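S.K.: I would like the atomic coordinates for the input below:
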Amino acid sequence: MNYGVWNNKGGVGKSFLSFTLALEHAHRHPERKILLADMCPQANLSEIILGGNGKGNANLEARLAQDKRKTIGGYFDERIASPHQVTGNETSYLIAASDYNQELPDNVYLLCGDPSLELQAQVINQIGSQTLPADAWKNVHMWLKDLINACARQLGREGTSVFIDCNPSFSAYTELAIVASDRLILPCSCDGSSARAVHNVENLVFDGSAYYGDKSFSKMCERFGMALPVIHSVVLNRSTLYNKDASKAFSAMFDEIKRTANDFYKRSPGSFVAGGPAFMVMPDNHSVAIVSSHLGKPLYAIKPGKYQVYEVNPQINPEPLNRYKEAIEGMEAVLL
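M.R.: Next comes the predicted model:
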């Protein structure tokens, strides 16, 4: 199963949620292979996977400095030269995460992010809009799926779970990420723009024909027989909790986000998993995210105490740590 972690709003915690959820899945299912694909040009997820803010940044920069970058952007460079057929080099882009970060188990793999995705977006659009071959749009939108499928086959397709960290903008490379996803996880923050973002997801991915007719993303996918993903869950991320429940202010905003998602479900039940989306409350991670990201350390391995983050030593307290762990464990438990 391929999970895309996406919403049409920035700053909602997509990258850290991708990391914690994927690593929890890897920890609880050591018999499976976990593949993370970093489709955000900031490549924050790759930096965490490759060792954290310090070491991981150096490892990422080293990969980006290679003449033939072993990153998703490097693969897309190959596909720009060969847009309508796979290259045969797909599995050479697969990274065993534990080779770079000993904090991670040996069943975790990475397709590394690359800032060049921003530059490549225009080229992707140009190639996809060509009239010949007739399926040019489909071929281009399959680039990421081709890469993931080849890597998953090498790892063992039936035993591989994929997590794709997506950029909020619905640019060309995000379209490729959506095509490669089977399920969408939509993180939200406690504000009105997150409710609008859920509505934007409906228009951008599932029903843009009212605005752009047959040229909308959903209609183009329909034209070429490409299945759209379905929405798996809506996550209210970084919530302030009181007695294990969201505070009144957060609950009020979450109710509005739920209403927006449920109205969407009533209009288009086929856009969701059977029975509609799972709604999750993810507590504010406080210092946990800073420590985990800086050290490249999965949530399950973090214990209460002090950690060094550059020149300071933040304290991880048991109560917020356990609360966040319980929420991640609960979310991982409902993955299909």
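S.K.: alpha carbons only for contacts and neighbour counts from here, please
M.R.: OK.
S.K.: would you list every one of the helices in the stretch 201-336 of the chain?
M.R.: In the stretch 201-336 of the chain, the helices defined using DSSP state H, counting those that start in this stretch lie at 209-212, 217-223, 248-267, 287-295, 318-333.
S.K.: Wait, I316 touches V309, no?
M.R.: No: I316 is beyond contact range of V309, at 12.0 Å (criterion: C-alpha atoms under 8 Å).
S.K.: Which residues are in contact with each of those two?
M.R.: Residues touching both I316 and V309 (C-alpha atoms under 8 Å, 6 or more residues apart in numbering): there are none.
S.K.: Does N167 touch P41 like I think?
M.R.: Yes: under the criterion of C-alpha under 8 Å, N167 makes contact with P41 at 7.3 Å.
S.K.: neighbour count winner among these two?
M.R.: N167 (25 against 18; other C-alpha atoms under 10 Å).
S.K.: The residue nearest to that one when sequence neighbours are not counted: how many residues sit nearby?
M.R.: The shortest distance from N167 to any non-neighbouring residue, by C-alpha to C-alpha, 6 or more residues apart in numbering, is to C40 (4.6 Å). Neighbouring residues of C40 were enumerated by other C-alpha under 10 Å; the total is 26.
S.K.: residue contacts, C40?
M.R.: 113-115, 117, 165-167.
S.K.: Okay, and which of those residues map to helices?
M.R.: Filtering the contacts of C40 for membership in helices, criterion DSSP state H, returns L117.
S.K.: Which of the contacts of C40 lies at the shortest distance from L23?
M.R.: L23 has its nearest neighbour among the contacts of C40 in D165, at 13.3 Å by C-alpha to C-alpha.
S.K.: quick one: that closest one from R223, how far?
M.R.: 26 Å (C-alpha to C-alpha, to the nearest Å).
S.K.: Could you also give me the structure for this second sequence? I'd like to compare it with the first:
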Amino acid sequence: MKYAVWNNKGGVGKSFVTFITACEYARQHPDRRVVIVDMCPQANVSEVVLGGNGKGAKNLEGLLSAQPRRTIGGYFDERISSPHKITGNETSYILQAHKYNTNLDSNIYLIAGDPSLEIQAEAINQIAGQTLPSDSWANVHKWLKDLLDAISKKYDNATFFIDCNPSFAAYTELAIIAADRIIVPCTADGSSARAISNIGQLIYGINVPAAYASVSFSKRAHNNHLALPTIHSIPLNRSTQYEQKASKAFSAMYDAIKQRASDLMKTNSAIFSSAKNKLFLDLPDAHSVSVVTSHLGLPLHKIKLGKYTIHSKDTQVPKDSLTRYKAAFDQLVGQL
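M.R.: Down below sits the predicted model:
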């Protein structure tokens, strides 16, 4: 199964949700090979996986300076030279994360991110837009799918979590084509509510203006017989909680998000793979838990109660915060 973590809105915690969900999934499924795929040019999740702030950045630089680069950008370099057939080198780009970050379980792997995705996006668009061969658009948009399918073929126990950039750029289109299901983190604001409608339009072509309908992503995917993923989960992220429920202010905004999703489900139920009563869940504000996780590259089950020193400052991990966060992600992983 391949999960894309995406929302058209930035700042909703996609990279953090990707990391924690993948790590918890790996812990609960030690027989699975869990692959984190970084499709964001900022490569934030790669830095966390590779050891956290500082160490992770240094390890990522090592991958970016290798020849060829051992990143998603390195693979796309090969595909730009050979856009219409696989290279045969696909599985050489998967890295065992434990070799870089011993805090992680040995069944966690990484396809590292690369800032070059921004530059490569123009080449992707140009090659995909060629009239010959006639399946250029499909061939190019299957680049990531080809990579992940090759890994799945070699390791039949693989599960993928794809961290996506907010922009619906060419590399995000490739991530969506590669995915089976979408996890849509949201925060308590109007932009997250509008983002639900944006997902309907950008991915599934719902309410696309007539002038653009024939060239929309969904229409091109349909014409090229490429399946689109389903919306599987909408975590309501960073909710301030009172008596273990989202506060009234946050709940009001989350109601707006739920209403948008409900309206979309009423008219387009086929694009969802979860029942309405299992689509949403609250993720409490992690506060210091998220700081420690990101800085040290620690999964939830490796975080201990007590004090951590982050950039020469003491950070306390309280029991209640850690317990709530573990319970929330246990629920999320249980629904995958």
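S.K.: returning to that earlier point: Throw the helices of the stretch 201-336 of the first structure into a markdown table and include distance to L176 of the first structure and mean neighbour count, thanks.
M.R.: As requested, the helices of the stretch 201-336 of the first structure are exported to a markdown table (distance: least, C-alpha to C-alpha, whole Å; neighbours: other C-alpha atoms under 10 Å):
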| stretch | distance to L176 of the first structure | mean neighbour count |
| --- | --- | --- |
| helix 209-212 | 19 | 12 |
| helix 217-223 | 11 | 17 |
| helix 248-267 | 23 | 17 |
| helix 287-295 | 26 | 21 |
| helix 318-333 | 25 | 16 |
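S.K.: I'd like to know which of those helices lies nearest to E31 of the first structure.
M.R.: helix 318-333 (15.6 Å).
S.K.: what helices or strands is the closest one leaning on?
M.R.: helix 14-28, strand 278-283 (3 or more C-alpha pairs under 8 Å, 6 or more residues apart in numbering; DSSP states H and E).
S.K.: once aligned to the second structure, how far is that helix on average?
M.R.: Mean deviation of helix 318-333 of the first structure relative to the second structure after superposition (mean C-alpha distance after the TM-score superposition for the first structure): 0.7 Å.
S.K.: can you state the direction angle for that helix and strand 278-283?
M.R.: Using axes from the mean of the first three to the mean of the last three C-alpha atoms, to 10 degrees, the direction of helix 318-333 of the first structure lies 160 degrees away from that of strand 278-283.
S.K.: residues in contact with helix 318-333 of the first structure?
M.R.: The contact list for helix 318-333 of the first structure (C-alpha under 8 Å, 6+ apart) reads 20-21, 24-25, 244, 280-286, 288, 299-300, 303-304.
S.K.: cool, and stretch 180-189 of the second structure?
M.R.: Under C-alpha under 8 Å, 6+ apart, the answer for stretch 180-189 of the second structure is 1-7, 12-14, 17, 192-193, 228-239, 250-251, 253-254, 273.
S.K.: Equivalent analysis for stretch 1-15 of the second structure, please.
M.R.: In contact with stretch 1-15 of the second structure (C-alpha under 8 Å, 6+ apart) are residues 17-18, 44-45, 158-168, 175-176, 178-187, 191-192, 195-196, 198-199, 237.
S.K.: swap the cut-off to 6 Å and go again
M.R.: Contact with stretch 1-15 of the second structure is made by 45, 159-164, 166, 179-184, 186-187, 195, as judged by C-alpha atoms under 6 Å, 6 or more residues apart in numbering.
S.K.: Now do the buried residues in that stretch.
M.R.: Using 16 or more other C-alpha atoms under 10 Å as the test for burial, stretch 1-15 of the second structure gives 2-10, 12-15.
S.K.: Which single one of those residues is nearest to L64 of the second structure?
M.R.: The nearest one, if we look at the buried residues of stretch 1-15 of the second structure relative to L64 of the second structure and count by C-alpha to C-alpha, is S15, at 19.5 Å.
S.K.: separation between the counterpart of that closest one in the first structure and L321 of the first structure?
M.R.: The equivalent of S15 of the second structure in the first structure is S15 (alignment by TM-score structural alignment). Distance, S15 of the first structure to L321 of the first structure, using C-alpha to C-alpha: 19 Å.
S.K.: how much does the longest strand belonging to the second structure stray from the first structure?
M.R.: For the second structure, the strand with the greatest residue count under DSSP state E is strand 230-239. For strand 230-239 of the second structure, the mean distance to aligned residues of the first structure following superposition is 0.6 Å (mean C-alpha distance after the TM-score superposition for the first structure).
S.K.: Between strand 280-284 and that strand, find me the angle.
M.R.: 30 degrees.
S.K.: Check which helices and strands strand 230-239 of the second structure sits against.
M.R.: strand 181-183, strand 280-284 (3 or more C-alpha pairs under 6 Å, 6 or more residues apart in numbering; DSSP states H and E).
S.K.: P133 of the first structure: neighbour count?
M.R.: Neighbours of P133 of the first structure (other C-alpha under 10 Å): 10.
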